[in-house]
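**Q** Sequence first, predicted model second:
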Amino acid sequence: MTARVSGATLVPVAICAPEHRQAILWAAILASSMGFIDSSVTANALPAMRASLAASLPQAQWFSGIYLLALTSLILVGGALGDRFGTARGFGMGIILFVVSSLGCALAISPATMIVARGLQGVAAALMVPGSMAIIGRAFPREERGAALGLWAAASIATASAGPILAGLCLMVDPVSGWRWIFALNLPLGGISLWLLARFALADQGRPGVPIDYIGAALATLGFGLVAYGLSAETGESLALMAVGFAVLAAFIVWEARCPAPMIRLSMFRVRRFSAINLATFLLYFAVTGIGFYLPMTAVSAWGADALAMVAAFLPGALMIATLSTRMGKLADRLGPARFLVCGAVLVALSQAGLAMTAHEALYWTRAVPLMWLSGFGMALLVAPLTTVVMTSATDADQGAASGINNAVARAASLLAIALMGRMAASGYGAIGADMPGFGVIAATPAHIAATGAGFSHIAGLAAIASLASALVSAWGLRKPR
């Protein structure tokens, strides 16, 4: 491995030989794909999982919540540990734990075992996802990094979109236990990724002379955990938990500013591009996650669609992301990323505004589906440039921390979207009639359909505002200095 010395710190620059870069890239893509698929698979599979495991509604909600909670709480730690002990080593350990916990999910026999296995998946993803970005950043020189990260981003977003699609296909084959095959699919994917990593990655010692920031890691984990858990708790308890969580995160920032060897360097946020792209990421993922989580629920419960019909809404967007993102990454390297981030986010905002304005019509095939295609095209324009800006805004020494921060921002936005938009949907639904089944419950009465449309309109309207704000932040943060 080549290296350079910056002060007293040994900074890894390459993780593999030049002729092995593509193999490492595919190892990162396969591994991160597991994490992104499993972050979205429960949206369509949740009713079948609940019936198969005899789970109550709160238990079923934790099948998804515990994964996001663990990932959000620990992803900063995962990025920092990868920098400290070696990117390849931390990445490999994350893959192994993810494969083992996926087997636990596939074989779960009770709600408790599923919740534990999903929590372990979140811990593993906290090592694996930032490690996949960092290992690409260290395998490719800066002039080639945009295209490589564009391909990684395309695969990541496409597979996240594929979660509901795969769930629908598996449930079509086996309506009772087809969801288990989604988790079992991680075994061969993880095995191939581990083989590529072991075969082609060079020894990566990390930065053995730098002490571990155990206090910072504990504060970050506790703070993010309390905030994330508070978002899913009852209203009164939620405010108290979130207040304590934000106080702990404030203590984390104070500690990082004074710690001699911090987990993250706060000076990274003095770079306008880095701060802006993380804020734009938060706003965009808040919007996209809210629509992705609640559109299937709305369409199945009130618009006459089923789990398999979600393929029509999500698959074209996933294909556009997969086929266009590499080209967008190369164009962004040549023309600059700002125009792609702004135009893509504006298209996503237009799609979500259309969903808000047409939700009362309850027309899945002629309204929601084409609007989701527009959103998919917008995401195809921006996902590769967004990832490139994140990684090129940080030094080689901070690649793991940069990816960890950006992923923590995205997952925190996802948690906030699911919690806040759920309350907005319930409020919009209840304004039509409080005596009806409730938002997300399958029913065919005109009043229920109208109330569900009102609830989803609230969600889509907020999402459109957030996506437009993301475009404005990108335009401001990435503008060229005079």
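**A** Yep, that arrived. Numbers count the residues shown, from 1 in each chain.

**Q** Only C-alpha atoms from now on, for both contacts and neighbour counts.
**A** Fine.

**Q** which secondary structure elements does the helix or strand hosting residue 217 contact?
**A** Assessed by DSSP states H and E, residue 217 sits inside helix 214-231. With contacts taken as 3 or more C-alpha pairs under 8 Å, 6 or more residues apart in numbering; DSSP states H and E, helix 214-231 sits against helix 57-85, helix 235-258, helix 399-432.

**Q** now the shortest one against helix 399-432, angle please.
**A** Taking axes from the mean of the first three to the mean of the last three C-alpha atoms, to 10 degrees, one finds helix 235-258 and helix 399-432 inclined to each other by 160 degrees.

**Q** Please compute how far helix 235-258 lies from its chain's middle.
**A** 22 Å (C-alpha atoms, centre = their mean, to the nearest Å).

**Q** can you give me the strands in this structure?
**A** Here the chain has its strands, by DSSP state E, at 3-6, 9-12.

**Q** returning to what we had before: so which of the helices and strands packed on helix 214-231 is the most packed in?
**A** Of all the helices and strands packed on helix 214-231, helix 57-85 carries the top mean neighbour count, a mean of 25, counting by mean count of other C-alpha atoms under 10 Å.

**Q** okay, the angle between that one and helix 214-231?
**A** Using the same axes, to 10 degrees: helix 57-85 against helix 214-231 is 160 degrees.

**Q** what's helix 57-85 packed up against?
**A** Using 3+ C-alpha pairs under 8 Å, 6+ apart, helix 57-85 is in contact with helix 21-40, helix 42-53, helix 87-106, helix 111-139, helix 214-231, helix 399-432.

**Q** Out of those, which gets nearest to residue 390?
**A** Nearest to residue 390 among the helices and strands packed on helix 57-85 is helix 399-432; the distance by C-alpha to C-alpha comes to 6.8 Å.

**Q** this is the other structure I want to compare:
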Amino acid sequence: MTNITQRPWYEAAILSAPYKPSSKNFEKWVLAATIIGSSMAMMDVTVVNVALPILQTVLDGTAAEMQWVVESYSLFLSALILVGGSLSDRFGRRKIYAAGVILFALASAWCGLSSTVNQLIIARAVQGIGGALLVPGSLAIISAVFEGEKRSKAIGTWAGFTAITSALGTVLGGWLVEECSWRWIFFLNLPLAVIVLGISFLYMPESFGEDSPKLDWWGTLLATLGLGTLVYGLIESCNLSLTHPLVVTCLVVGTLIMCAFILVEAKSSSPMMPLNLFKSKTFSGANLLTLLLYSALGGVFYLVPFDLIQIQHYSATAAGAAFLPYILIMFFLSEWSGSLMCRYGARLPLTLGPLLTAVGFALFIIPGIGGSYWTTFFPGIIVLGFGMTISAAPLTTTVMSAVNQRQAGIASGINNAIARTAGLIAIAVFNIFLFNAFNYNLDRYLAKLNIPLSVIEQLSEQRFKLAGAEIPANVTEEMRRTLQEAITFSFVDGFRLVMLIAALLAFASALVAFLTIKNRPEVSEEPSSNASKQQYIVLTHH
């Protein structure tokens, strides 16, 4: 579900793509190819979160390994998406788009055929590379094929269809996992990829970017290594503890590599992340807001399916449908949200929206075990939907208007990368809190019970699976129920702690907005009608 909460690359694509006319007969086919290709990538992200609890059981995975199923994809997508856009501009958008589709499809087949967790993690990493080539190109291709009002209409159509498919993807993925097999959530990409490639080679014209900058390979390498090392250290801390030499080494080395990345970007003639943009207080504030708010969202959307399936005993289909109200609110209220900034300026919606989001996270603290969806998770999802709807368009517009128009594309790309990186780091950090809270509470519950030491030792070997921990076979039925209750209550206590942290992060993002965002956006040097289009499409895709 994390992709639902992250703003895509297309702001930059719209601003950078020159118009290259093509036959009108080709236009509908091109639009279909971009919609199907983007939907393929987006659905694959949303359905995986729903499948994680099932994957943990089927593949006998630990909580850390389930993190890597998500993180390996997000890591390469976050680090390479800026490069993917540059490659498209330089070598041809159709060519790179097709290459991304092919790589994504092959990696999807690998995912579906994986027999171990490690194979799945590696395949997901390759998927991330394919996604980094695929995602930036879809809107750039549309902008190169359509012009004027047709372009605006095509973008709106693309945004609407991809939003709907992302929403339906969670339900479809849950149904496939429940009725067929988890492998089909990946195999489903193969026929879609064939359709996209067929249309691309038959009807899609080639287009290139204007004045494409040199590729920042050093920046890309350092960003990938730095983020990967940090995430590895954070995830392994659950297995080894934060003070373990390997964990400390990874965190220190990862931090040093990220510092080297900043130095390289400061001296590079064509950096992937120009540091001069952060001289703007509004731009820096908007990106800090993004980091805090999307950290909360990324961690929550990762963990909620585990609670719904393993604790509340929802079916995979029901868990996939649980967040449909959130998606529908963002879709149908997108145009209303886009008008908020015109009426009230940027500061008010960017303060009120995250505050509502914080309330939504806080409402997730209330549910215990059991109860109706409508009185447990539904209220929090509704408030969360309204909070993010109010926040999304003003945040995007603020980022875009805080820099010169010619830099709007790279500003959007940076903000998008920060949003994805926030989710990447948050999943690892939130799991540290969840893991430690789970173990603390489990020890507390077990201390009150008359459990044989041998059983406790056997159970300790299962702690890394959290709520998916298996009860030892050589216990009585009564003891089995008692131990299962201890595990369940321990997870719920840890889950509530994480929701509290998410609420505090969202509150902090509202405070950042109040202190740093100007009430009226800074005016770009070269105003463009694209800004209004961006407000609409960002929300509809969210």
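**A** Alright, I've got the coordinates. Just so it is clear, the structure is predicted and the values come from calculations on it, not from any experiment.

**Q** Now do the end-to-end distance for stretch 352-368 of the first structure.
**A** Start and end residues of stretch 352-368 of the first structure are separated by 9 Å (C-alpha to C-alpha, to the nearest Å).

**Q** ok so, going back, quick one: the helix holding residue 217 of the first structure aligns where in the second structure?
**A** Aligning helix 214-231 of the first structure against the second structure (TM-score structural alignment) gives residues 217-234.

**Q** Now that stretch on the first structure. Mean distance?
**A** Compared with the first structure after the fit, stretch 217-234 of the second structure shows a mean deviation of 2.3 Å (mean C-alpha distance after the TM-score superposition for the first structure).

**Q** any idea how far that stretch is from the chain center?
**A** On C-alpha atoms, centre = their mean, the centre of stretch 217-234 of the second structure falls 18 Å from that of its chain.

**Q** cool, stretch 135-149 of the first structure as well?
**A** Per C-alpha atoms, centre = their mean, the centroid offset for stretch 135-149 of the first structure relative to its chain is 21 Å.

**Q** List of residues touching it?
**A** Contact with stretch 135-149 of the first structure is made by 12-18, 21, 24-25, 28, 87-88, 133, 326-327, 329-330, 332-333, 384-385, 387-388, 391-392, 396, 399, as judged by C-alpha atoms under 8 Å, 6 or more residues apart in numbering.

**Q** Ok, stretch 307-314 of the second structure next?
**A** Contacts for stretch 307-314 of the second structure (C-alpha under 8 Å, 6+ apart): 53, 315, 316, 319, 369, 370, 467, 468, 488, 492, 495.

**Q** doesn't residue 172 make contact with the third one?
**A** No - counting by C-alpha atoms under 8 Å, residue 316 of the second structure sits too far from residue 172 to count as a contact (9.6 Å).

**Q** Of those two, which one has the most company?
**A** In this view residue 316 of the second structure and residue 172 are compared by other C-alpha atoms under 10 Å, and residue 316 has more residues nearby, 28 against 20.

**Q** Relative to residue 312 of the second structure, how far out is the closest residue to that one other than its chain neighbours?
**A** Distance criterion C-alpha to C-alpha, 6 or more residues apart in numbering; nearest residue to residue 316 of the second structure, sequence neighbours excluded, is residue 174 at 4.4 Å. Separation of residue 174 of the second structure from residue 312 of the second structure (C-alpha to C-alpha): 15 Å.

**Q** quick one, which of these two is more surrounded?
**A** Higher neighbour count among residue 174 of the second structure and residue 312: residue 174, with 28 against 19, using other C-alpha under 10 Å.

**Q** residues contacting the equivalent of the more buried one over in the first structure?
**A** Matched to the first structure by TM-score structural alignment, residue 174 of the second structure sits across from residue 168. Contacts here follow C-alpha under 8 Å, 6+ apart; on that basis residue 168 of the first structure touches 44, 45, 307, 308, 309, 310, 311.

**Q** want to throw these into a markdown table with distance to residue 274 of the first structure?
**A** Below are those laid out as a markdown table (distance: C-alpha to C-alpha, whole Å):
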| residue | distance to residue 274 of the first structure |
| --- | --- |
| 44 | 34 |
| 45 | 36 |
| 307 | 38 |
| 308 | 39 |
| 309 | 39 |
| 310 | 35 |
| 311 | 35 |
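
**Q** Can you tell me the closest non-neighbouring residue to residue 42 of the second structure?
**A** residue 166 (6.0 Å).

**Q** My guess is the one you found contacts residue 46. True?
**A** Yes - using C-alpha under 8 Å, residue 166 of the second structure is in contact with residue 46, at 6.8 Å.

**Q** Name the residue in those two with the higher neighbour count.
**A** residue 166 (29 against 25).

**Q** quick one: contacts for that one?
**A** Per C-alpha under 8 Å, 6+ apart, neighbours of residue 166 of the second structure: 4, 39, 42, 43, 46.

**Q** possible to save these as JSON lines with distance to residue 63 of the second structure?
**A** Listed next are the contacts of residue 166 of the second structure as JSON lines, based on distance: C-alpha to C-alpha, whole Å:
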{"residue": "4", "distance to residue 63 of the second structure": "22"}
{"residue": "39", "distance to residue 63 of the second structure": "28"}
{"residue": "42", "distance to residue 63 of the second structure": "24"}
{"residue": "43", "distance to residue 63 of the second structure": "23"}
{"residue": "46", "distance to residue 63 of the second structure": "19"}
